[in-house]
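S.K.: A predicted structure for the sequence below; I have some questions about it.
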Amino acid sequence: MNILEPQGPIAAANSTILIDSIAIMLAIVVPTIVAILAFAFYFRQSNHRAFYLPDFAYSGRLELVVWSIPALTIILLGGVAWIGSHQLDPRVPVAGTGSPVRIQVVSLDWKWLFIYPDQRIATVNSLTVPVGAPLQLQLTSSSVMNVFFIPQLGSMIYTMNGMVTHLNLRADQEGDLQGLSAHFSGDGFPNMLFDVHVISPLDFPNWVAATARSGNVLNEDSYKKLTEQSIETGRPTYRLDDPRLFDDIATLRIPPGPGPQLTSSNLARPQTGVGNVR
């Protein structure tokens, strides 16, 4: 999950912005540190050549230097971030080879559901994409807010219950990557990881055909079981029964996930508060 080893154009642009921003800030930090050490050395007590100006009050040239350099730095740093963020608008399509792959992403407690509506399949905690193809992701959440992030492919983006966000990516090299949740969402958050398999465009139809033979069927009933809070250690696959399932999730026709449930141990636990202080 090294963001400095990008495997796609969006991640490469993110890495460039990060490196440029660090370089701009170092252009101020390093000279400042050097100046502090130089001033401390020159104006040491044993240096009789150091001058002392007890009546000094104001210098226009000095004020110009003190204020212009930080102002120019902020303008330059802000310009890099502003231009880069607009160029990397998540909704802007990304060029690629072959047909775009449409993927619908649902963040669950505590797992990721990937729906391929055009291929009529779905997977949990495993995302498989063809190399070079434009990836058109639609994202929502089954319950709490979350953040979808594949560090080596591109920008992180929020998933929110009752809303749909969009993200366009592309993977330029075959291989296995790692995705994660970048927003705390409860006890199972540390295990909310997913695999990303970037395969050849020729192998992608074979993977779709093999996944379509899965004995599991994803419909409203099986989806509701997935929304229950649990950590999925496997990588189950499904045949998609209803291609409109994602729309039903995003429009809340299917209720949000149930969230944590009270147990007898919760009810028996003593309550603490002002009234219990003795």
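M.R.: Done, it's in.
S.K.: Please count neighbours and contacts with C-alpha atoms only from this point.
M.R.: Fine.
S.K.: Determine which residue of the protein is most distant from the centre point.
M.R.: Most distant from the centre of the chain: His48, at 57.3 Å, with distances by C-alpha atoms, centre = their mean.
S.K.: what comes up buried for the longest helix belonging to the chain?
M.R.: Counting by DSSP state H, the longest helix found in the chain is helix 9-42. For helix 9-42, burial by neighbour count (16 or more other C-alpha atoms under 10 Å) applies to 9-15, 17, 21.
S.K.: Please compare the first structure with the one that follows:
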Amino acid sequence: MGIKLLSIKNKFVAKCLLLTSTLALSGCDDWVVMSPFGDIAKQEAFLINASTVLMLVIVVPVLLMTVWFAWKYRASNKDATYEPGWHHSATLETVIWTTPLIIILVLSGLTYVATHRLDPYLPISRISEDKPLPDNVDTLVIEVVALDWKWLFIYPEYNIATVNEIAAPIDRPIQFKITSGSVMNSFYIPALAGQIYAMSGMETKMHAVINEKGVFDGFSANYSGHGFSQMHFKFHGVNDEGFDSWVSKVRSLDNQTLNHQGYLKLEEKTTGHPVTYFSTVGDNLYHDILNRCVDANTVCMDKQMHLDKHRAKNAVKHKE
């Protein structure tokens, strides 16, 4: 009976291991977070790997010793040492406290350095690990607006805009200016860099660079309603000629202009919005989206704050 029960347990354990391995390997086909294509994301992947290895220095020995202790001091092992009076070991205490302390100090150092080096608000300091930043390179500015449930991208340098598609030349620094036309959201291209939040009436920034050609997935990483799961877009990493061709393709649609009235229609809630190109963009559109005054009857936030500031100063002078 005991042998039969043991056989059943072994089969169950084997099936569990097989299922776990299958699930683990199923995610390896496109493990872009750990094998990214942009320098910022590569540095972040290194930080994840280094932190994981350091933590495994504690986890792996503990797991192995747990199994070893359970086997060595099992009830049927009459040769195991039994010391009911044992109460202290200076060596054991030193190992237990010193090893985690050293690992925590190393993790703290890695985190501190990486937090400042990978600050998304700071311009990038290099193109890649073995390629410094050229002195004459121009940063590509892309204005990002999270909408329900789609992404709007504005290229102020080229006066064009797109919905749910973005492109950038490889090895050229990119500055994303990010806001939201609705609720809080999160802008994320795993192959390029980490995620950063998009908030209405506020602007966040992210600097990055793509080092290899390809088409990469981008999406929202923050729940924002029932259409959240369809907030996907494609990021195209291309060479300079490919980027010029992409810009020309967008500009070829002469009748597609994104003005303030067009934006008010675009921001209506939709799911599964198709890729859309706009050959021209209305003046100050991103500024007005950021300051919540696309509607001509609404006072812009920055103007309102400027007026409030002067009112406050005048009120103080009046009291004096």
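M.R.: On my side now, so go ahead. As the structure is a computational prediction, the values presented were derived from the model and not from experiment.
S.K.: out of the buried residues of helix 9-42 of the first structure, who's nearest Asp241 of the first structure?
M.R.: Taking C-alpha to C-alpha as the measure, Ile10 is the one of the buried residues of helix 9-42 of the first structure closest to Asp241 of the first structure, at 32.9 Å.
S.K.: how about the closest one, what's its match in the second structure?
M.R.: Using TM-score structural alignment, the equivalent of Ile10 of the first structure in the second structure is Ile40.
S.K.: quick one, what contacts its match?
M.R.: 118, 192-194, 208-209 (C-alpha atoms under 8 Å, 6 or more residues apart in numbering).
S.K.: Next: Leu193 of the first structure.
M.R.: So Leu193 of the first structure contacts 111-112, 125, 178-181 (C-alpha under 8 Å, 6+ apart).
S.K.: now do Asp217 of the second structure
M.R.: Applying C-alpha under 8 Å, 6+ apart, the residues contacting Asp217 of the second structure are 189-191, 232-235.
S.K.: could you redo those residues as TSV and give each row secondary structure and distance to Met199 of the second structure?
M.R.: Shown next, in TSV, are the contacts of Asp217 of the second structure (DSSP: H, G, I helix; E, B strand; the rest coil; distance: C-alpha to C-alpha, whole Å):
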residue	secondary structure	distance to Met199 of the second structure
Ile189	coil	17
Pro190	coil	20
Ala191	coil	23
His232	strand	18
Phe233	strand	19
Lys234	strand	21
Phe235	strand	21
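S.K.: Report the two of the contacts of Leu193 of the first structure separated the most.
M.R.: Lys111 and Gln178 (13.7 Å).
S.K.: Give me the common contacts of those two.
M.R.: By C-alpha under 8 Å, 6+ apart, the residues touching both Lys111 of the first structure and Gln178 are 193-194.
S.K.: any idea how far Gln230 of the second structure is from Asn164 of the second structure?
M.R.: 11 Å (C-alpha to C-alpha, to the nearest Å).
S.K.: if you count what's nearby, which of these two comes out ahead?
M.R.: Asn164 (22 against 16; other C-alpha atoms under 10 Å).
S.K.: Just give me the neighbour total for the closest residue to Ala11 of the first structure other than its chain neighbours.
M.R.: Spatially, and ignoring its direct neighbours in sequence, Ala11 of the first structure is nearest to Gly154 (4.0 Å; C-alpha to C-alpha, 6 or more residues apart in numbering). Neighbour count of Gly154 of the first structure, defined by other C-alpha under 10 Å: 26.
S.K.: And Gly154 of the first structure? What does it align with in the second structure?
M.R.: Checking TM-score structural alignment: Gly154 of the first structure goes with Ala193.
S.K.: residue ranges of the helices in the first structure, please?
M.R.: With DSSP H as the criterion, the first structure has helices spanning 9-42, 60-87, 204-212, 220-226, 245-250, 264-268.
S.K.: I'd guessed Ser99 of the first structure sits against Leu135; true?
M.R.: No: applying C-alpha atoms under 8 Å, one finds Ser99 of the first structure not in contact with Leu135, separated by 9.3 Å.
S.K.: can you list the residues that contact the helix or strand hosting Ala312 of the second structure?
M.R.: Element membership of Ala312 of the second structure, judged by DSSP states H and E, is helix 301-319. Counting by C-alpha under 8 Å, 6+ apart, helix 301-319 of the second structure makes contact with 201, 291-293, all of which sit outside it.
S.K.: that older thread, who's more crowded, Ser99 and Leu135 of the first structure?
M.R.: Using other C-alpha under 10 Å, the more surrounded residue of Ser99 of the first structure and Leu135 is Leu135, with 23 against 12.
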